[in-house]
Each structure stands twice: as structure tokens, then as C-alpha cells.
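1. only geometry, no sequence info:
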């Protein structure tokens, strides 16, 4: 052990954890204190000094869920197989308690790529890993100085009159990824092709009907000419009609078809009035007069379907984001001031590596057509509707949360708080579900790494918190779409 006046290694905490020589009872007691600091509650150790523990080192809860915890503090780094065997044994022993999660507290270094395989061992039991890096970072916090000194014999740094920033950030929620979005895209293309073919058939039917109408009109014209010729021949055989003042007979300027000709004229007038009405309708802003269906060849149909697919693919990321914002809950952020002093003008910046942010919309305004075009708006009667520009989401001037996707493709969330009381916790859910965390399809990650920094007035230093992780939920986009449709159907039925 280093003497008090000797400088310690920068990684002294991690080194002493890995070289653990104190045995099982102290490791279980240390684990209990770490669990408490990490936000677990109702921590109830079993038998640190030995004895039957019922297949668990202790019981705990978190966010209303029941769980157990197990401790593995061997001396020196063990193989992944040895770590996995110990975890499997702990899982098998814990199943009799039917826990929702198992916290595996260990002094072993577990690489990022190894954590996924270890978590998968739990099956229906969620595995939460408190590995060397996480345990060491926890013990290096100022508030854990006394615990670090008690169990690792590393002298605690005296607390100054102006204590440093000491914040704990916890994240509630998951990141989300669609796994088969191409299947949904192809569904939309198939629907559009069906619509194009239906209108094409209507166009062909229209042409056939117009041709038949033209043929009937031609037959009627010829019959009319024949009747007029017969009528004229009959009139020329009529005897002269004596005029009132004598002279030759007066020839009537119309025949017996005058009444019918008047009706035809009226009909033509109405036909001429319809295009005039349509032309006036065109003058109304936003009015689109439907065009008659157009007959298409197979080549023309294929060309239009391909054009739609190209357009849909170009906006598909925004389509995915629309469904994500509607169908998933936002990420909840909690910030606790662990110091026994006030903090003012606090700014916390969280960076979610490899994830993006999407506005949380909720189910109330869900429109199915917006899944293929977020800019789509339902048609309205132009004679009774006046468009009102969409209002931006209202936020008060002291709204504490801002977020953006930076140039590196990471989400940055900035939280600005005027004041943070000692030992108090700020919660983002008090302001609603603001941002949904999404990961683009195809990304080869199972969790999002999160780092954060904090600054405050009268503190010249920048506080850098311990890295956090957020699990990535991978779900079929088609399944999520069907679930949203069913949920909104139930709402509309009510």
C-alpha cells in the first residue's frame, strides 16, 4: 500500500480493485454501498460472513422492479469463460426468486464487445453489469472518498471550503432502432402501384365510354340529317300560306324540332358553364381540380412506380423519424446534486454517441399517410376551410432543455438550470417527453454510450461525469406501425 505522502497512480483505484485480496465479505459490503450510490434501493444483503444465501448475495429494487445482486471479486483478471461461468451460476441460483433483473458487481475488466454476450445469458432476466471501469469510476467520485478509503485504503482528499461540482446523472428509457424498414417501404410502393393501375383501368374505361358516346353521337347526327332532309322535302310540298297583306306565302324559319334544338342549346350552355366554374375554382389558393384518369401502358406504369419509389427513398429517414416520434416515449434525464451546497447557473451537456434525436409527438395527431410523407396534410373543402399556418411548439423562455444533432452524428442535449438545491434531483419528465432517442437501421450497436460535462457559476473547473450507457431496443417497423394503428383505433373508437 502506498504511504500517505507518496503520490498515487492515476489508476490506483482500478488497480486495487483488480488486485483484490480482501475476500468475499468486504466485497459484498462494498458492492452494497456502490449499488446504493448507483440508485438502487431497498438493498438487503444476505450473508456477507457466510451461510446459506438462497442463491443471491442480496435483494434490491429499482424504479419499482424487484431484483437480486451477485458479487464476483477474484484476484486478478480472469478469462471471459470464467466470468461467464460465474454469471451463469448466479443466474441459475437466482431464478428461484423470479427477479426481473440481476446486478452483477465485479472487479473484472469486461470489454464493450463482451458485455453483449454476457447480458444475453440472462434470458428473461435482465442482466445489469457493474464492471471494473464502472465500479472504479464510481469510487473515484468525491462523495465516495470515505468508502474508497475504507475498502481500498486510498486516503480521502480533504474537502475544500469551495467544494467541486458533484452531480449524478441517470437516464430512464431506451434508444430505438427499426429492423425491417425496407419491408414497410415496399408496402407503400405496392399500394401506390395498385392505385396507379386502378386509375389506369379507369382511364381505359373512360376512353371506351367516350368512343361509344362519339359513335352514338355520330349515329344520331346522321339520323338527324335524314329527318331534316325529310322535313324540308315535306315543307316544300306545302301549299302557300297567304300573307296578311297578300303576296307570297311566309316560310317558317324552324321546323318541328325547335323545342328539341332549344334543349340541346341549353345543354351546351351548361357544358360550357362547367369549365368556366372549374377555371374560377382554380383561382382559389390550394385548390387542386382532379383530372380525369389517364390510361397508361405497362411501361408508363413501371416508370411512375419507379419514380414514386425514388422519391419515397429520398425522404424515408424522415418517415422513420415520424413513426419513432409518434410510437415511442422520450428519454427521461435526471440530475442530482450530490454536494451539500447550492449550485447556480448550472449547465449540463450530455452527448449520446451514435444516436439522433427526434421530437416526441405522441399518438394524438397520428396520420397513417404521414408515415410515407411527413409533409402530407388531409384534404379539406376549400370553400369552407382557410389554411392557418402551423404554430411552432410553444416553449417558455426559461425552458431548460435544448438538443441538436451535431456534425459527428451524435445527439447533444443541453440542460440549463437556474438553481439546483443540495441533494436534490431535477427530472426532465416534469417538462414532458421532449426527445426520442433513435439509432439508424443497420448500426452494429446494442447500447448507446453517453458522456456528460457540467459547469456552474463560481466554479472554474468542468465536472466530467462517469460514462453511462443506454440500451438499444430493436423492433420491427411493421410491428410498431401496426401497434400504433391499433392504439389510435382504440382511441378513436372511444
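-> Yes, it's here. Keep in mind that this is a model prediction, so the values were computed, not measured.
2. from here on, just use CA atoms for contacts and neighbour counts.
-> OK.
3. which element is residue 417 on?
-> Assigned by DSSP states H and E, residue 417 belongs to strand 411-420.
4. run through who's touching that strand.
-> 337, 342-357, 400-406, 426 (Cα atoms under 8 Å, 6 or more residues apart in numbering).
5. cool, stretch 171-185 as well?
-> With Cα under 8 Å, 6+ apart as the contact definition, stretch 171-185 has outside contacts at 312-313, 316, 320, 324, 329-334, 355, 372, 436-442, 447-448, 470-478.
6. go with 6 Å
-> For stretch 171-185, the external contacting residues (Cα atoms under 6 Å, 6 or more residues apart in numbering) are 331-333, 437-439, 441, 470-478.
7. let me know the secondary structure of residue 433.
-> Following DSSP: H, G, I helix; E, B strand; the rest coil, the label given to residue 433 is coil.
8. hold the first one in mind and look at this next one:
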């Protein structure tokens, strides 16, 4: 667009625009759909076919046009249904904006014809602007005849036609080139976020139970040491002497330090159980467009949760969940399976994630996303722990998609993930095979 000159005397304002600005002929209007609908010149038949496409997009079914090319239609441009109820479609597409009394007269005529067939509703599709008061006026006319009115006025029809999936219809009836087909991707998040129920009760039980067991052992150990002092001697040259039992004061100091560590690390203990007992999320991406997408990246942000690396059930260690007062001595010659295998990933594995402030960001990187088949992650990658309000029943997941050749970001509809309360004891039973927590 550039300013050329203002309107000369006697020239119509439309040549240079209302503000005296001349527009280049190749400038695309942002309201092109709206403008071409209002300046409709194609006649009745295309308008009825276009209206049928608008209704189909809006949830109407079984659309059966009467006589778009002319003929008696008995007051019905088309019959259709919605939610199992019968509807009638009426279409009014004149050129330019008409006075409301003209629109109302046409509507009353269509309503009278439709009412003869006793439909549930009348869908009135028009290229005319209707103010809120005018819409209310027309709906009142329908109420007088016990007919529900659904008004598809100019702004609403333009909005429907500007939807990305309606670009072929826009091209066919309005000759508006859609340009590159938009990104059309659907995301499914399979799984849930979880939170423990009964965790504090287990913690309190362990803080009381484990020290009491150690106090009983301490009494027995002291008695054995007194009754059999030779047991503390080395019987073999390489054999270390048996440790001298702690005094009662030393034992209580040890228990006090242990209790502080257990309380401070309880969240980590819960996380270990959750990572081994709970299933992880899985993801499904579906390309619903008509083009192959390359170098696709979907970024999913889930609020109010923490992420944990999923661990196989075999990785559960009771000592990490309920640490004993005195850890068991490890055999220095015993093989200890390294835990770094938990973090290994296949090369170019498409799912990565990281914890942010009270949210998790998950990234899906796909080389290609074809219209078929649907892509789905193959493993339980991330376990979600709900970290928000204890009464919350769901968390929100926002997501975007970018792809090679597209300069814009596709923002998907917000997904909700259910939050499930899970019994701490039930989770412990799953990973421990039903055994009671051991003191050893």
C-alpha cells in the first residue's frame, strides 16, 4: 500500500478509499471473505450450495437441498437435521447490504413457509449484517411460531469460511486462493497426572516403627556383647573385629539424625516409588491435513505438575523409599547394576522433556508426519506428579506445532489431563509384590 494522492474534486471517495488513500490493486484485504460475501453476484444456486457447506461445518447433518437451480421447494431451500431433530435451511444472498425491513420481510416469508412443515428449527443463512437487536428481533418471530432460529449472518458465515479447513470451499465459491495449506495436526495425550494419598501416614509409621526396632536390636546386641565378649575378638587375621555396640545416648543421637534426613528427603522417596509404580504418559500426533509435514516439532507445556523419569518396576529399591536407621552393609565384591542405564535413549529418540517452574515442557521432534499412519510414542517416557492444589481434578496442556516451510506457529486447542489420587500403600504393594515393608 502507498499514498498516491487524495481524492480530486468530483471524484468518488471509493477510488482512493474513505481516507483518501489509494490502494494497489494487488493488495489482499484482511476482510476479503467478508467483502466478497457482501458483494455477492453469483445468484441463488451457488449461494444455497455455499450455505449447505457452512451448515455442514457447523454440525448439521443429512443436508438435502431442494431446487437450487429453480423450482418449487415448498418453503424449504433444504432440509437437514441436528442432534436428531429436523431443521429447514433458508438462504438469502442479495448484493450489498439491504435495509433491515427488507431482510425481515424475507425472513418472515421463509419462516412462514418453513412453519408449514413443523420443523424443530430454521437455519437462516444470509450475507447480510445483522446487529444484536436485529438478531433478537428475528429470533422472537421464530418463538412466536414455536420454531427455534439459528442465524448465520454475515460475520458468522465469514468466520466459518475463514477456518483453515474451509479453504477449499472459500476457493470454490469466492475464488480466494488459500495459499499453502495450513498445518492441521491433532494431539492426544494418553495417561494422567497422579498424586499420593496416605503418604504422610506411612512416613509417620516408619519414623516410629524403624527406631523402635533398632532400640530392641540395641538391647539384644548389648546383652550378647556382655554375655559373650569373645565375639568381639578377631578369630582370623584378616577378619575385622565386631563393632562395639553403641551406647544408648549414641543410638538416640543416630536416630535423631536419621529422622531429620528421612523427613528432608521424603519427597525424593515418594518420587522413587512414583517413578517405578506409576505408568508414564504416551503421545499421539495425527496429521489431518492434505500435505506431508517434514521436520515437525511439537512443544507441550503441562502446568501444575512435575516430571519424573519412568523406571521399570525392577529398579525399585525399598531402602530408597523407607531408608533404615542403619543401612545394610554391602558386599564389596557384589555386582551393583549401574543406574545410568535408566537415562539412556535410542539415537534420535523423538521425545525429550524438562521440568520448569511448576510445569513440564515436552518436545516431540519428528522427521516426517504423514497423513497416515498416526504417530504414537512407543514407551512410557515421563511420569507426571501433580504438584498443585490437592483438590484439583485436571491440569491443562498447551501445545504448539511448527514444521519446515511454515513460518507460522500452529497453536492447538488446550488439552486437559485428569489428576488421579493414588493410594501410597497400593503403589508400594505393586512394586514390592504385596510384601510388608522390611526392617532389614
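-> Perfect, thanks for sending it. Since this is a predicted model, take the numbers as computed values, not measurements.
9. how alike are these chains, TM-score-wise?
-> Once superposed, the chains reach a TM-score of 0.57 (TM-score structural alignment, normalised by the length of structure 2), with 298 aligned residues with a Cα RMSD of 4.3 Å.
10. take the contacts of stretch 171-185 of structure 1 and keep only those in helices.
-> 477-478 (DSSP state H).
11. could you single out the nearest of the contacts of stretch 171-185 of structure 1 to residue 294 of structure 1?
-> residue 478 (32.6 Å; Cα to Cα).
12. biggest helix in structure 1 by residues?
-> Longest helix in structure 1, counting residues (DSSP H): helix 181-236.
13. please settle this for me: is residue 69 of structure 1 part of a strand?
-> Yes: applying three-state DSSP, one finds residue 69 of structure 1 inside a strand.
14. tell me who's in contact with it.
-> 57-58, 102-104.
15. sorry, back to before: what subset of the contacts of stretch 171-185 of structure 1 is buried?
-> Among the contacts of stretch 171-185 of structure 1, those classed as buried by 16 or more other Cα atoms under 10 Å are 331-333, 437-439, 441, 470, 472-473, 477-478.
16. buried ones in the helix or strand residue 281 of structure 1 falls within, by neighbour count?
-> Using DSSP H and E, residue 281 of structure 1 maps to helix 258-282. Residues of helix 258-282 of structure 1 classed as buried by neighbour count (16+ other Cα under 10 Å): residue 281.
17. any idea how far residue 387 of structure 1 is from residue 381 of structure 1?
-> Going from residue 387 of structure 1 to residue 381 of structure 1 by Cα to Cα, to the nearest Å gives 11 Å.
18. same deal with residue 167 of structure 1?
-> 56 Å.
19. the two: who's more crowded?
-> Per other Cα atoms under 10 Å, whichever of residue 167 of structure 1 and residue 381 has more neighbours is residue 167, with 22 against 8.
20. skipping its backbone neighbours, what lies nearest the alignment partner in structure 2 of the more buried one in space?
-> Applying TM-score structural alignment, one finds that residue 167 of structure 1 aligns to residue 185 in structure 2. Spatial nearest neighbour of residue 185 of structure 2, chain neighbours left out: residue 287 (4.7 Å); criterion: Cα to Cα, 6 or more residues apart in numbering.
21. residue contacts, residue 202 of structure 1?
-> residue 293.
22. counterpart of it in structure 2?
-> Aligned partner of residue 202 of structure 1 by TM-score structural alignment: residue 220.
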